[in-house]
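> Model the following, please.
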Amino acid sequence: MTWTAPQITRTDEILTGDERRQLQNFLDRHRDTLLWKCSGLTADQLKLAPVPTTTLTLLGLVRHMAEVERGWFRHTAAAQDGSPIYCSDDNVDGDFDDVPDADAEADFATYRRELALCDAAVAGLPLDHEATRPRGDTFSLRWIYLHMIEEYARHNGHADLLREAIDGATGE
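So this is what the prediction gives:
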């Protein structure tokens, strides 16, 4: 039997609330949008690179976002283990490049697990919490949330194009 990405219902948009609740809601909605763009596709479809000018795939985007979430929320903000999931010094783009041999079901489970771990890692930190990366740059948790929303917005645009090229499905 072929694995198919589960159907997803996106988080409802909230229009009021404190800053933390609003940032988390925007982030969750973007996370859900990426999964929504993948929903109902088979593992083979998720691995397709249907746009001739790029090798980008929907599964590669899911793997990449698991890496980025871990790097920013767990490693940078919460100072937890930030070991890469798919990448290494010898394979810096493993999240994108190693898709042909990837296990889509396992990668989706890794992504969902990483989201839960990231949310838990920063839940007790104030938005003004500052974290410094090894090269010396300092970031507030607020900036990290905004950056992650930006990262998802860009990649969800890619996901829109990829999904339409795979099966014609469109939607906001």
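> going forward, measure contacts between C-alpha atoms and count neighbours the same way
Noted.
> if I look at residue 26, how far off is residue 141?
15 Å (CA to CA, to the nearest Å).
> this one as well, want them side by side:
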Amino acid sequence: MTDVDAQGRAEPPLAAGEPATLLGFLDFQRATLEWKCEGLDATALRATTAASAMTLGGLLKHLAYVEDHWCSWALHGHVRQPPWDAVDWAADPDWDWRSAAGDSPAELLALWRNSVSRSRSLVAEALSEDDGEGGGLERLGRRVLPNGTAPSLRWILCHLTQEYARHNGHADLLRESLDGATGE
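I've put the predicted structure just below:
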């Protein structure tokens, strides 16, 4: 039985295998971001706080990109899909953050949710592969990092969880500055 907290987030399993535990923690962090962005209009998703230009809308778009980058591009070697394929990342490395201001809340949430859904499918596919080269969590990404090494699926899942956890701290501050909503 899955325990659900007061915000509707499924708690990570207390006693499960490594894949289920890693995916449980990642999904909990994903649900936390969604909770922090829940019910906000375009103005709220564009709001900044203090000296930072970071916004909740920017977080949604950035994490949609991060999902696609690691689970589609790096893990499976797929070509970049829209909207990521039309970006000159060398000329505009912050495009995902900056361009979110022009997107509606519905567009941002759909982009993020679609990326998460695609990532879940791609991770499940990688976990089920038996390619004779150490499938499952040991399965290496199809693309290499700048240092010439390929990350394992285990590393990618840990990295995604870390990325969400770090940015959920930002989301906490941004949401509280908007309407005083706090929590975790």
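> Need the TM-score between these chains.
Once superposed, chain against chain, the TM-score is 0.88 (TM-score structural alignment, normalised by the length of structure 1); 164 aligned residues with a CA RMSD of 1.6 Å.
> which residues does the residue nearest the centre of structure 1 contact?
Nearest to the mean C-alpha position of structure 1, counting by CA atoms, centre = their mean, stands residue 65 at 2.7 Å. Counting by CA atoms under 8 Å, 6 or more residues apart in numbering, residue 65 of structure 1 makes contact with 111, 152.
> what's the matching residue for it over in structure 2?
Alignment note: residue 65 of structure 1 maps to residue 63 in structure 2; criterion TM-score structural alignment.
> what sits against residue 29 of structure 1?
Counting by CA under 8 Å, 6+ apart, residue 29 of structure 1 has contacts 10-13.
> right, I mislabeled it, should have said residue 53 of structure 1
Counting by CA under 8 Å, 6+ apart, there are no residues that residue 53 of structure 1 touches.
> swap in residue 9 of structure 1?
Taking CA under 8 Å, 6+ apart, we find residue 9 of structure 1 in contact with 32, 36.
> Can you tell me the SS state at it?
In three-state terms, and counting by DSSP: H, G, I helix; E, B strand; the rest coil, residue 9 of structure 1 is coil.
> which strands and helices sit next to the longest helix that structure 2 contains?
When structure 2 is parsed with DSSP state H, its longest helix is helix 153-179. In this structure, helix 153-179 of structure 2 makes packing contacts with helix 18-37, helix 56-68, judged by 3 or more CA pairs under 8 Å, 6 or more residues apart in numbering; DSSP states H and E.
> The shortest one vs structure 1, average offset?
Right, the one you point to is helix 56-68 of structure 2. Once fitted to structure 1, helix 56-68 of structure 2 is off its aligned match by 0.4 Å on average (mean CA distance after the TM-score superposition for structure 1).
> go on, the first one?
Per the superposition on structure 1, helix 18-37 of structure 2 and its aligned residues are separated by 0.4 Å on average (mean CA distance after the TM-score superposition for structure 1).
> how about that helix: buried residues?
Within helix 18-37 of structure 2, the residues scored as buried using 16 or more other CA atoms under 10 Å are 19, 22-34, 36-37.
> what's the mean distance for whatever helix or strand comes next after it versus structure 1?
Once the chain leaves helix 18-37 of structure 2, the next helix or strand it forms, by DSSP states H and E, is helix 42-46. Mean deviation of helix 42-46 of structure 2 relative to structure 1 after superposition (mean CA distance after the TM-score superposition for structure 1): 1.3 Å.
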